[in-house]
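1. My questions concern the predicted model and sequence given below.
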Amino acid sequence: MSQLEEMDEGLEQTAPVWAVFGDLMTGLLGAFVLVLLGVLVVQMDLVDHLQLEVQKRQVEEQRRMTLEKALAGPLASGRVTLNNGRIGISGSVLFPFNSDQLRPEGRALLKSLVQPLKVYLAERDEMLMVSGFTDDRPIQEGNRRFADNLELSAQRALTVTRALVEEGMPSSLTFAAAFGAEQPVASNASEAGRVLNRRVEMAPVPKSAPAADARHNRS
């Protein structure tokens, strides 16, 4: 066999090897591109999520500041608290112990809240949820008005809701909810904690069908 023939045979044997190597490199390059695209998509999703979270925090902070400004007077008096957009009033400020009858000073406090809350709700097309809470102690024997803490918290929430309406809050913008001893803000193991848990909270919420249903069923 001549030297030229031997070279041709060597080239023929080498060519398939290079073809396989080329196909392998093409496949690896394609896989790398797919991985890179996947990473870019994930990063874009993370950036969008972070931007949404930042915008949400900014809206919540602006909402808190606006509500705080609207309630500057009552907040300064110390009889009203504001935490995460929820306006809290101690039950002892509004009611005698185990009662749903408003104290005169409690009604006066509610009256002072109506106008700023009306403006706040109107500007945001929201409504006010009035929630009643109690401690975990059973209703005292001899108090036949309420079967349990849930009923007491419901009646207190209704009393506050009706008082707000009587003082000028549109009935279409407020509704009552009851939680009884659920969602305590302090330990019920001490009297100081139980005092904190006996409270009424008011929170601006978006208008929705469930809220509207609860409003119609409050009486």
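-> Now that the structure is in, tell me what you want to look at.
2. all contacts plus neighbour counts: C-alpha atoms, from now on.
-> Will do.
3. Report the separation between the residue nearest the centre of the chain and residue 212.
-> What sits nearest the mean C-alpha location of the chain, by CA atoms, centre = their mean, is residue 84, with 8.3 Å. Between residue 84 and residue 212 the computed distance is 23 Å (CA to CA, to the nearest Å).
4. name the helices or strands packed onto the longest helix anywhere in the chain?
-> In the chain, assigned by DSSP state H, the helix with the most residues is helix 3-70. In this structure, helix 3-70 packs against helix 104-124, with contacts taken as 3 or more CA pairs under 8 Å, 6 or more residues apart in numbering; DSSP states H and E.
5. any residues touching the helix or strand just after the helix it packs on, and which ones?
-> Using DSSP states H and E, the helix or strand that follows helix 104-124 in sequence is strand 126-133. Residues outside strand 126-133 that contact it (CA atoms under 8 Å, 6 or more residues apart in numbering): 121, 150, 153-158, 160-161, 172-184, 197-207.
6. Now find how far off-centre stretch 115-133 is within its chain.
-> In this view, stretch 115-133 has its centroid 15 Å away from the chain centroid, taken as CA atoms, centre = their mean, to the nearest Å.
7. Show the end-to-end separation of it, please.
-> End-to-end distance of stretch 115-133: 24 Å, with CA to CA as the criterion.
8. And here is the other one:
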Amino acid sequence: MLGHEDPEAGTSLDADVPVWAVFGDLMAGALGAFALILVAALGMQMDLTERLKTEQREREAQTQRLQTLEQALAGPLAGGRVTLVDGRIGISGNVLFALNSDELQPEGRQLLRSLSGPLAGYLGSRNEILMVSGFTDDQPVRGGNRFADNWELSAQRALTVTRALIDAGVPPSAVFAAAFGAEQAVAPNTDATGRARNRRVEMAPMPRPARSGVAAGVGSDRRDAAR
């Protein structure tokens, strides 16, 4: 009798244990997967929150930057000869130069002198650098002019403004020139009014490029060698 009951008991135990073991494994796996999903979701939420905070700080910094620049240029802006749009300072080419010329007109030179002080103070306080950009309309440079094309004319005008700002007190290390020719027009070149708007000089403050440690080390080694 004992020999008969033992096999039945053993068979009953062998049948029940695997079922609960498998169920427990499934539950543990499901809980583990849920925990991983929850951790991943929390991580994504934290990352998104941090990115939103960073973007908010950047927007606030940009707003403060524009307000500071507008305050620095309050006088010239009030005169109506200078515009400020999205941090770009614009001056009509007609104020600065005669048609197809890179020589500053007296009014333009005076205007640049009025801008140099506020710009130098602004750039120094924020450790920024000023890009001076020259633009033209799309009309070919007239025959007999010493400029080969609009690229060359816009480059020389940007250089002329850059030198005038330096002469008026802007540090040479805080300003550089760029040329765009007839590219990036702000108005159609189909009439005299639109072409006059496109003949312009813009100045845009931007972060000063950081010097790499390698470049700084090379420069230091060269100076030491020269000594």
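-> Arrived safely, thanks for sending. Given the structure is predicted, the values throughout are model-derived calculations rather than measurements.
9. sorry, back to before: need the buried ones from the contacts of strand 126-133 of the first structure selected in ChimeraX.
-> Here is the ChimeraX command that selects the buried residues among those (16 or more other CA atoms under 10 Å):
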select :121,150,153,154,155,156,157,158,160,161,173,174,175,176,177,178,179,180,181,184,197,198,199,200,201,202,203,204,205
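10. So which of the contacts of strand 126-133 of the first structure are in helices?
-> Using DSSP H, the members of the contacts of strand 126-133 of the first structure that fall in helices are 121, 150, 153-158, 160-161, 197.
11. now residue 103 of the first structure: how far from residue 41 of the first structure?
-> According to CA to CA, residue 103 of the first structure stands 60 Å off from residue 41 of the first structure.
12. So for the two, which residue has more residues nearby?
-> Neighbour count, other CA atoms under 10 Å: between residue 103 of the first structure and residue 41, residue 103 has more, with 15 against 12.
13. Show me what that one lines up with in the second structure.
-> When the second structure is aligned by TM-score structural alignment, the residue opposite residue 103 of the first structure is residue 105.
14. who's in contact with that match?
-> Residue 105 of the second structure is in contact with 95-98, counting by CA under 8 Å, 6+ apart.
15. and if you look at residue 177 of the first structure?
-> So residue 177 of the first structure contacts 129-132, 154, 157, 214, 218 (CA under 8 Å, 6+ apart).
16. ok, now residue 94 of the first structure?
-> When contacts are counted by CA under 8 Å, 6+ apart, residue 94 of the first structure is found next to 102-103, 105-107.
17. ok, the residue lying closest to residue 113 of the second structure once chain neighbours are set aside - how many residues close by?
-> Leaving aside its sequence neighbours, residue 113 of the second structure sits nearest to residue 168 (CA to CA, 6 or more residues apart in numbering; 5.7 Å). Residue 168 of the second structure: 18 surrounding residues under other CA under 10 Å.
18. cool, and residue 73 of the second structure?
-> 22.
19. do the same with residue 132 of the first structure
-> The number of residues packed near residue 132 of the first structure is 31, by other CA under 10 Å.
20. Kindly report the same for residue 71 of the second structure.
-> Around residue 71 of the second structure there are 13 residues (other CA under 10 Å).
21. so what corresponds to it in the first structure?
-> Counting by TM-score structural alignment, the partner of residue 71 of the second structure is residue 69.
22. ditto for residue 45 of the second structure
-> With the correspondence set by TM-score structural alignment, residue 45 of the second structure lines up against residue 43 in the first structure.
23. gap between its match and residue 56 of the first structure?
-> In terms of CA to CA, residue 43 of the first structure sits 20 Å off from residue 56 of the first structure.
24. Same check on residue 82 of the first structure?
-> 19 Å.
25. try residue 99 of the first structure
-> 40 Å.
26. Could you do residue 163 of the first structure as well?
-> 33 Å.
27. out of these two, which sits in the more crowded spot?
-> Set side by side, residue 163 of the first structure and residue 56 show more neighbours around residue 163, with 19 against 12, by other CA under 10 Å.
28. and the more buried one, which of the three is it?
-> Put simply, residue 163 of the first structure is helix when judged by DSSP: H, G, I helix; E, B strand; the rest coil.
29. Under the alignment, what does it map to in the second structure?
-> Residue 163 of the first structure maps onto residue 164 in the second structure, by TM-score structural alignment.
30. can you pull the contacts of its match?
-> Residues in contact with residue 164 of the second structure (CA under 8 Å, 6+ apart) are 109, 112-113.
31. Out of these, which comes closest to residue 7 of the second structure?
-> residue 112 (106.0 Å; CA to CA).
32. Any idea how many residues pack against residue 36 of the first structure?
-> Residue 36 of the first structure has 12 nearby residues by other CA under 10 Å.
33. same question but for residue 120 of the first structure, I mixed them up
-> With other CA under 10 Å as criterion, residue 120 of the first structure counts 19.
34. What's it aligned with over in the second structure?
-> In the second structure, residue 120 of the first structure lands on residue 122 (TM-score structural alignment).
35. So that match sits against residue 72, correct?
-> Yes - with contacts counted by CA atoms under 8 Å, residue 122 of the second structure reaches residue 72, the gap being 6.9 Å.
36. which ones are touching residue 81 of the second structure?
-> By CA under 8 Å, 6+ apart, residue 81 of the second structure lies in contact with 91-92, 95.
37. Over to residue 107 of the second structure?
-> Contacts of residue 107 of the second structure (CA under 8 Å, 6+ apart): 95-96.
38. Also residue 37 of the second structure?
-> Counting by CA under 8 Å, 6+ apart, residue 37 of the second structure has no contacts.
39. picking up where we left off before, same list (the contacts of residue 81 of the second structure) but as a markdown table, adding neighbour count, distance to residue 66 of the second structure and secondary structure.
-> Listed next are the contacts of residue 81 of the second structure as a markdown table, based on neighbours: other CA atoms under 10 Å; distance: CA to CA, whole Å; DSSP: H, G, I helix; E, B strand; the rest coil:
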| residue | neighbour count | distance to residue 66 of the second structure | secondary structure |
| --- | --- | --- | --- |
| 91 | 22 | 17 | strand |
| 92 | 19 | 21 | strand |
| 95 | 18 | 24 | helix |
